[in-house]
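Q: Need a 3D model of the following:
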Amino acid sequence: MIRLTASAAALALAMPAFAQNAPAAPAATARAASLPKAAPVADLVKAIDIPYEQFTLPNGLRVVVHTDRKAPVVAVSVWYDVGSKHEPKGKTGFAHLFEHLMFNGSENAPGDFFEPLKQVGATDLNGTTYFDRTNYFETVPTAALEQALYLESDRMGWLTGAISQAVLDEQRGVVQNEKREGDNQPYGLVSYKLIEGTFPADHPYGHSTIGSMADLDRASLDDVKSWFRDHYGPNNAVLVLAGDIDVATARRLATKYFGPIKAGPKSVAPNAPVPVLAQPKSEVMKDRVAAPLIVKSWPVPGLNDPAAPALEVAAYVLGGLASSRFDNALVKGDKTAVQVSANYSDFAQVGTFTVQAVVRPGVDPAVVQKRLDELVDDFVRNGPTADEVQRTLTTIVSRRIGGLESVGGFGGKAVALAEGALYSNDPGFYKKQLAALAAQTPATVKAAAQQWLARPGYTLTVVPGERDAYDEAQVPPAAPQTAAPEVAAKGTREPMPKVGEVGALSFPTVQRAKLRNGIELVYAQRTAVPVTQIVASFDAGTAADDANRLGTQAMTLAMIDEGTPRLNSIQLAEAKERLGLDIFTGSSPDRTTISFRAPSANLAPAVDIWSDLLRAPTFPESELPRVRGQVLAQIAQELTDPAGIAQRIVPPIAYGAGSPYAKNVGTGDAAAVQALTRNDLIAFQRAWLRPEKAKIFVVSDRPMAEVQQVLNARLGDWQGAGPAGTKVFREDRSLPAPRIILVDRPDSPQSRITGALRTNLRGTQDLLPVITANDALGGDFLGRINMDLRETKHWSYGAYGAFQRNAFAAPYLVNAPVQADKTGPAIASLRQEIGAFVGDKPLTQAEFDRSITGAIRSLAGNFETAGDVLSAMQANDLYQRPDNYYTTLPQAYRAMTRDELAGAIRSVIDPERFVWVVVGDAKVVRPQLDSIGLPVEVMSAASVAGAPQERK
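A: Sure thing, here's the model as predicted:
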């Protein structure tokens, strides 16, 4: 995996300067002042604590240990002091390529590392590369810790003998398709241009982490082995163990497994000063996008500089808060932009400060650029207000509290400790960061802005048009291929340790109660962090959308937080920020949700605001044109995105055109959204988002009685008005005609393949056998589909197949982005793999054992966080399963047989009944499809405006 720099996916955020122009609700100002007060930020900061101990082995490996006994799991996180900033000219992308190579087995653990880690039940398993580091992480059952440490130490100390030409060729192809997949997105080339425009070409941060196709192609076996020897020694690494472990055990195991590895050359941070642009620079590029994009970037100091916390606050105030200045001025004010954001990227040695705006179609980008510059200039001159700083601090601290619940993964406690150790020589650096943030004032933020944002910046404008030609879009000559992997040189270590008895899943007891008006309350207590998460789930979803006005639900949700009887949209945003309250809306085919997450210290005032959105959204007429424009821009954007195009075509095929689920075609139909009125939104809200259709799910550290009391006080007397909406699911035994639908999207370096198979399954059935069987076909990294297209053929970065489980239907969908010149062969390979799995090469005993063992052992790690538990509670309710369903799974898995699973999936999947949807460049792809033996229909991407009618 790779983490890229600023993408073009701007966020819709919100600015106090426009507050006086916003439509005010009756007596809004007085009533806003009467809202309950928030807990002080200082009290929230006290909740953030990660006690740790550390030691260093004689070979230089730094080990950091944090004990957290909430679950029988340990997060293992190894961070190497090597990233793309260490790459010399001509070897760009080497650090990221090596991240992939180090997943492909070592001398004493040959074969893909996902194989043993799957069997031990690892969760939160991945690796990433960025400018400053390469890291590997997995959370494993405590009983599997020794095996995980064996694997991590083997790839640190015994790797080079396992790197063959075949392995290099394989992973080079995978990385190149990862690059194509990113490039293939709308605005997919923006990150490269920002780096080129912000940094000199010879600057350590002056090239992308993923590198260039040409450099990857030139990488020889000797090159990559030398790269490993120079950078991946124990003295260049930090090992963090967080979870069910103590320092004495950590010292013994780290010494046993990593102690024998010899130190290597010490990484030296390259000279990386903050560059100064001689003068402002602007460029324009064309891309196949729905709306113009303006991005402006300044080079600034990195995370260890005293200015870092002030720059973070500045980014939030300008474009990171829901009440940001950009949003209020550009989106809610003059309505020239549909999305805006600002971001401070704090790398170890330098940083970037980036602002961006997606321009409303029809508006001159130059007008928006001028207004952006004026807003930044005003901020530089005058700085933020005290209230803006306070709301920013509450928002940042509240989100960090929630993010530290997990011990590992992409953002848990192990990450905080490792980043501090590697970037700042202090595992506890997160505390210094929080203290520095809490000390920020309007004056300190203003001073940092004047020092860094008054300098020349780089501006990029992306306008709709035919994408400019670029070398990276070309398919390079095939790298040399080796028929079979070479035999790895066998090391001299002891065998890999066995896994002990894995601790049982500790799923919290689920309690059920009712509010005074009959709304069911489903509650579980988790005390790891002082945070409350609540979801109001309504029996609606995209299945409830108006078939003649698709997008009604999306518009309703987009407008629902634009005003309440007490607060207008800006006051609402500010009130949420003062509480550290995040409110989310969402939908699935079956359910529509309005949820929130807040520090438990602010539970009562958070529910006060959230309940107003449920009970009495005002849908102000004055905000409707603006929000409609944002939704229309989102629809237009979906029609330029390969996944968004496929989403418009697949549902009627997968479910049948008459199924309510066939309406799940993205955000909606542009013409219908254009015609919607305020009364239409009110009618949808009253029919579907009403107490009779609601269930409330809660995970909190506060006891149920307290939560129920707070909810009763605000929602206990809520009653629905008028008739409720109804959904009708009729059985449809018709089947779509097998064929290929090719959507022409010119200049696509990849094709997105979606295979759709309608089944007779319902989500409320016991689907555990077919889902477990599919683990070996398409449901896992090690599944046959992914291993064939990614690891064997390296035509794709990742290919998967899964049952799309809804209450009344569960079709099987395959998704495979592949390089354009291999589209036809990839479909042929997919058909062959699926056919063999349900035919003459069924589930093997090894695949069965791996799936069952991994499923049982991973249960404890799967439910480590409150969010995991909350999702599980909702799934159990939707699929009509008992609340203790997950605690019964070990017994259910152990009772399964290989023949049972093979038979179950064979009875459902017919490889000859798939409809294949391909989004790609027709001039490249069309000639490849004729040999497959299926009819081919060709349509233009521009014609995909809504869900097509299914043809038999």
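
Q: okay, CA-based contacts and neighbour counts for the rest of this
A: OK.

Q: chain center to stretch 779-791: distance?
A: Chain-centre distance of stretch 779-791: 21 Å, with CA atoms, centre = their mean, to the nearest Å.

Q: Okay, buried residues for it please.
A: Buried residues in stretch 779-791, counted by 16 or more other CA atoms under 10 Å: 779-791.

Q: Could you work out the end-to-end span of it for me?
A: 15 Å (CA to CA, to the nearest Å).

Q: and the buried residues of stretch 779-791 as TSV, adding secondary structure?
A: Putting the buried residues of stretch 779-791 into TSV (DSSP: H, G, I helix; E, B strand; the rest coil) gives the following:
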residue	secondary structure
G779	coil
D780	coil
F781	coil
L782	coil
G783	coil
R784	helix
I785	helix
N786	helix
M787	helix
D788	helix
L789	helix
R790	helix
E791	helix
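
Q: compare with the first, here's sequence two:
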Amino acid sequence: MSRRISCLGEIVVGIIGALVVAQPATASDAVRLIEKVTKKSDEIVIPYEKYELANGLTVILHEDKSDPIVHVDVTYHVGSAREEVGKSGFAHLFEHMMFQGSENVGDDQHFRIVSEAGGTLNGTTNSDRTNYYQTVPANQLEKMLWLESDRMGFLLPAVTQEQFEVQRATVKNERKLRVDNVPYGLTPERIAEALFPEGHPYSWQTIGYVEDLDRVNVNDLKEFFLRWYGPNNATLTIGGDFDREQTLAWVQKYFGSIPRGPEVEAPEKQPITLNEDRYISFEDNVSLPQLTMVFPGSYARHSDEAPLDILASIIGQHQTSLLYKNLVKTGLAVRANAFQYCQELACQFVIVAKPNVQDGVTLSDLETIIRDTFSEFEARGVQDDDLARAKAGLIAPMVYELESVNGKVSQLAANETFTGNPNQIGTDIERLENVTKNDVMRVYRKYIKNKPAVIASVVENGKPEQVAHADNWSRYKRKLPKYATVDKSKLKYRTPVDEFDRSIEPAAEPAFFAPVPKLWTGRTKNKIAVLGAVNNETPTTVLMFRIKAGQRAEPADKLGLAMLTAAMLNEATTQSTAEELSNRLQKLGSFMAITSGAMETTLTLKSLTKNLDETIEIAAEKLLFPKFDDADFERVKAQQLERIRDEKKHAGRTASRTFRRLLLGEKNSVSNMDIGTEETLANITLDDVVEFHSTYYKPNAAEIVVVSDLNKRALLKNMTHFAEWRGEAPDAPPLMPFPEIEGRTLYFIDRPNAEQSQIIIGKHSLPFDATGEQYRLQILNFPLGGAFNSRLNLNLREDKGYTYGISSQFHGEQEYGFFLASASVRTDATDASIREIIKEIVKYVEGGPTDHELQFAQSAMGRINALKFETPEQKLGFLSKIQTYDLSKKFVDEQKTILSSINRSELNGLAKKHLNVKDMIFVVVGDKTSIFPELERLDLEIVELDPNGDRIVAGESG
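A: Okay, here's the model as predicted:
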């Protein structure tokens, strides 16, 4: 093992020596302390105390006083794997129902209460667990415990058939949005059906089948809750700044009376094997065919999991992998990678590749090369560098996750749920560190070598000849048991009995504002401005180079040049190959990304601070000494071309691209995708890339923001790698005038057989201004479409079930801005959705926000400030905003003043000035056959566009 990886390993020393103290029962059996884990020296461990209530609820407390916030997570050990055959999607549907209110929390009030408290919230479901979480200012903890306990113990009396129907429609919309209406979206479902035996808990997806969702009613849902949502199947984890004794008292008060549910046994592991390769295929609206090979594996935390993770890294991750060398580097594929996907009951070893069809490469070719790559791996064996970089690359993210209380709580909750041991991080790291070369070869022979797999071909519509191999396995017709209606009278409700009035919501604590990070400024030896902040919570550094070399500087006939240049900086330099640089970064446990946007190119890096100097040395090499090799250029250009074609297959991106071009004008580069178009990319040569780099990549166009546990002096010392960088970049050319838009015009793009319609409604507005009128527009928008319980979302999602979600915003850049409301809606509700959006905006303009809505916006937007500066990435974003817009360090204080003093009269005036529907245009991407007749009945002029956004002349085919 190299010195670099041993440095990383030094962090790991002593992990298993964490102090774990088992505790006897306390004087009160109500809250029993099970164990206490503390941290010694520099070991990687998350300190916690673990308790158990008499009703079986597990409680984990992790104190972290570094920021004035708390994170509350309730994880139930139930996911889609616990569902009955024929009732798929129930766990996920129930997650939605848990936000609809409970006996003492009104309909849709959960979101309002958390938002008003200045918090964020969500819930997630996977095959094995469901969790609900909130991050709030520290003084809002009691209210969060009241909310979570009320839906654990008092949900069912508030559940209605009407709520059930709305959320069922919402989940079906979500499936269309994430699965049915996106390229390759059906791939996981089809693979799971082929991989697992019918009836296996993983043979269906968490989102479920629509036919299953349609065949059940609200009583099925209630039965699911009563079976799985008892406190004895849950873990409550609290992390952050709290008083331990007060928190335990609140936990006992709010959760202690909830009766136990049925006993829950740990599910049996169910890894599977195949007796032969299973070839499957289907056609989809994709730009490139895709090959996916899936080998059955072990199961999560099995002794083979860690060596299989390392095998996946060697085979198909990063520029050091064999698949990259054999497929991507050669230009045969635009993508090829491998990973292991592990679940509680079974794991999968997955390889995904897309061919470069422009060179005549087929899916069959890819399969052959992948299998040849396995043979190559077996012949070469596992090398020392393989182990070093794979282990470092897998362990470093575990360290980075400790930067946030959210990350630490998530680890504690998951580890307790699946192992009964919250202190699992040390064991996980030890498992990786102990993997040997023989272990990796052993699991290769056990799971991959000559072993059957599911080989899935996703091919372009109308091109069945693209499949890798003729199908030898067909989807079975699902055997659904006869549906039996649940007898409501036989549901065994569990009613808590409290000694307090639970209907009284805990009083709202006063808002407080987290202190803005203490900032420092400096300059490198060649005068690059540096803005930094110290973060002492973890020995890590995040740093961003910002270079004013973005799309803004591109010629109109060479759109995509800035992005192509940035991509080339990820390739070879004059001093090193791309593989050598990737190898160094992985062994350091560092991450680096170079990308370009509308206004700038950014290089963002994350590093363990002790490895920062070498990481910055690599950054300097990439930025200043690119090789600009011809072969690299042709490959990277082909990859960017595929991204352009793929973008066209996504309705949302098509709508967004069209909206920007209409508002900002075709002559302005920033109105287009930052990756360019097929036509403009064809115009770009390697000489163009070299010239763009030599013209704009200069120190006078660069700025640096950094968040680190290093102080200013030590940090600037690491910048010596840029000391000899010289030269001046010119200013980008001025923007062309924006076109006048014809309000109340609907621009329509046909997307045949689309499962949903994408809608964008909007107009020109103001550029970004942190303390001016544009900031006031953020306040104005919050009740309209800026929060979950905004007018638009409550109407279209919660009341009508038209969409999975809708939002609106006043978006501001340095030189331009616009207002837009956007949603992906049910095809049969396209015209109705447009009418409702118009109605809500018109109503808002006429009356403005109510007193309650203004108070809600002030409370939510003010209190959430406490959450903005926790992680290094959040601090980095804050610093970047100050630098980008040349803001005063006191702009946050000015925003507080504006927010607290703004009144309805001012907001009413802003609404009338900036939200006139008559000035807005409408962009709709959907199935013309299904929706066009209804759209023609709207009081809007309709202009048809082709997928490129160009007008269709009368008589042309749409």
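
Q: Report the TM-score for the pair.
A: Overlay of the two chains. TM-score (TM-score structural alignment, normalised by the length of structure 1): 0.90; 889 aligned residues with a CA RMSD of 2.4 Å.

Q: circling back to that earlier point, and of the buried residues of stretch 779-791 of structure 1, the nearest to R881 of structure 1?
A: G779 (21.8 Å; CA to CA).

Q: Assess the claim that the closest one and Y800 are in contact.
A: Yes. Counting by CA atoms under 8 Å, Y800 is a contact partner of G779 of structure 1 at 6.1 Å.

Q: Give me the aligned partner of Q349 of structure 1 over in structure 2.
A: In structure 2, Q349 of structure 1 lines up with L345, judged by TM-score structural alignment.

Q: check contacts around that match.
A: Going by CA atoms under 8 Å, 6 or more residues apart in numbering, L345 of structure 2 touches 267-271, 299-300.

Q: try it again with 6 Å
A: 269-270, 299 (CA atoms under 6 Å, 6 or more residues apart in numbering).

Q: Q814 of structure 2 now?
A: Here Q814 of structure 2 is in contact with 767-768 (CA under 6 Å, 6+ apart).

Q: Wait, a strand at V78 of structure 1?
A: Yes. Judged by three-state DSSP, V78 of structure 1 forms part of a strand.

Q: need the helices for the stretch 401-550 of structure 2, in chain order.
A: Here the stretch 401-550 of structure 2 has its helices, by DSSP state H, counting those that start in this stretch, at 405-419, 425-433, 437-443.

Q: Oh, that last question was meant for the stretch 751-900 of structure 2, not what I typed.
A: 773-781, 791-793, 830-847, 851-863, 872-885, 891-901.

Q: go on, the stretch 251-400 of structure 1?
A: Under DSSP H, counting those that start in this stretch, the stretch 251-400 of structure 1 gives helices at 308-315, 325-326, 365-382, 386-403.

Q: In structure 2, which residue range corresponds to the last one?
A: Counting by TM-score structural alignment, helix 386-403 of structure 1 lines up with residues 384-401 of structure 2.

Q: again with the second one
A: The alignment of helix 325-326 of structure 1 onto structure 2 (TM-score structural alignment) covers residues 322-323.

Q: Measure the mean distance from the matching stretch to structure 1 post-superposition.
A: Mean deviation of stretch 322-323 of structure 2 from its aligned counterpart in structure 1 after superposition (mean CA distance after the TM-score superposition for structure 1): 1.3 Å.

Q: Stretch 369-380 of structure 2 now?
A: Mean deviation for stretch 369-380 of structure 2: 3.3 Å (mean CA distance after the TM-score superposition for structure 1).

Q: which residues touch the closest residue to V502 of structure 1 other than its chain neighbours?
A: Leaving aside its sequence neighbours, V502 of structure 1 sits nearest to A143 (CA to CA, 6 or more residues apart in numbering; 5.4 Å). A143 of structure 1 makes contact with 499-502, according to CA under 6 Å, 6+ apart.
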